[in-house]
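Visitor: Sequence first, then the predicted structure:
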Amino acid sequence: MVILQVDFDYKGGYDEDMFKECENLAKSIACEPGFMWKIWTQNKEKNTSGGIYAFESKDDAQKYIKMHLSRLEKSGLASNFRYEIFETNEKLSAITNFPPKS
C-alpha cells in the first residue's frame, strides 16, 4: 500500500457545499484502478483542500495523480497543486492502530 497526499488552493465551497460539488467526483474516484480509500481534507482559513489516499501500488497512485490533476485544473476550482507519494510501514502502522478496528 502507498499513500498519496494531495493539496491545492481551492475556490469551491466547504462542508455541505463541497459535498454537493464533489459527490460525483467522489464516486468516480472510488472506481479508479488500485484505489483503496480517501480521506477528504479542507482548510477554510487557508482556502485549501485535498486528500489522503491509499492505493495498492505506487504505479496506481502515479497514474491516478496524473489524470486527477488534469481533471481538477479543468474544473477551475483548484490550482497550485502539491502532492507526494509515500510508501507505508505496515508493521509499525499496525502497532499504532492502523487499520482501525471495528
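Guide: Perfect, I can see it now.
Visitor: switch to C-alpha atoms for all contacts and neighbour counts from now on
Guide: Noted.
Visitor: Roughly how far does E21 sit from E73?
Guide: Remark: distance between E21 and E73 (C-alpha to C-alpha, to the nearest Å) = 15 Å.
Visitor: Next: G34.
Guide: Computed as C-alpha to C-alpha, the G34 to E73 distance reads 23 Å.
Visitor: These two - which one has more neighbours?
Guide: Each of G34 and E73 has its neighbours counted (other C-alpha atoms under 10 Å); G34 has more, 18 against 13.
Visitor: isn't the more buried one right next to E56, touching?
Guide: Yes: assessed by C-alpha atoms under 8 Å, G34 is found in contact with E56 at 5.0 Å.
Visitor: since we're on A54, how many residues are nearby?
Guide: Residues near A54, counting by other C-alpha under 10 Å, number 24.
Visitor: Kindly report the same for G51.
Guide: G51 has 16 neighbouring residues, counting by other C-alpha under 10 Å.
Visitor: dropping in the other structure now:
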Amino acid sequence: MPRLVSIEFSSDGPFGAQAASAYAELAADIAAEDGLIWKVWTEDPTTSVAGGAYLFADEASADRYVDKHTRRLGSFGITDARISNLAVNEQLSTTTFATLTQD
C-alpha cells in the first residue's frame, strides 16, 4: 500500500531558483531512492519553512527513507522536523485524480 510522507522544518533558505541550484545533487540522490514514486518540494520564505511531500510504493520504503532523511537533516543541524508517514487510501485517491504509480 502506498505511503505519503510529509516533512517540514524551519529554514532560512535558499528558496526558489537558488534552492534548485543548491540542492540539485540532493534531488538526484532522493530521486534514486528505492520505492520513491514522487516528491514535491515545498517552501515558504515568508514563514521560513521548507520540506516536501513524498509518495512511496510501500511502508518499508517510506520507513527506510524517513530514517535516512532524519539523519541527513540532523547532519545539517535541523532538529525540529515535523514528519508524518501515512497510509494512502488508494480507491478514494484515484477517484480524486491522484497518480499513485510511476509510469
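Guide: Here it is on my side, so go on. Everything quoted here is computed from the prediction, not taken from an experiment.
Visitor: Show me where structure 1 has its strands.
Guide: Applying DSSP state E to structure 1 gives strands spanning 2-10, 35-43, 48-55, 78-87.
Visitor: Let me have those strands in JSON lines, adding distance to A26 of structure 1 as columns.
Guide: Formatted as JSON lines, those follow (distance: least, C-alpha to C-alpha, whole Å):
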{"stretch": "strand 2-10", "distance to A26 of structure 1": "15"}
{"stretch": "strand 35-43", "distance to A26 of structure 1": "9"}
{"stretch": "strand 48-55", "distance to A26 of structure 1": "11"}
{"stretch": "strand 78-87", "distance to A26 of structure 1": "16"}
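Visitor: Which of those sits closest to L25 of structure 1?
Guide: strand 35-43 (11.6 Å; C-alpha to C-alpha).
Visitor: What range does the closest one cover in structure 2?
Guide: Aligning strand 35-43 of structure 1 against structure 2 (TM-score structural alignment) gives residues 36-44.
Visitor: what's the mean distance for that stretch versus structure 1?
Guide: Following the fit onto structure 1, the mean deviation recorded for stretch 36-44 of structure 2 is 0.6 Å by mean C-alpha distance after the TM-score superposition for structure 1.
Visitor: hang on, the earlier thing: and of the strands of structure 1, who's closest to K27 of structure 1?
Guide: When the strands of structure 1 are compared for distance to K27 of structure 1 using C-alpha to C-alpha, the nearest one is strand 35-43, at 11.3 Å.
Visitor: Pull out the buried residues from that closest one.
Guide: 35-36, 38, 42 (16 or more other C-alpha atoms under 10 Å).
Visitor: Could you name the helices and strands sitting against that strand?
Guide: Applying 3 or more C-alpha pairs under 8 Å, 6 or more residues apart in numbering; DSSP states H and E, one finds that strand 35-43 of structure 1 contacts strand 48-55.
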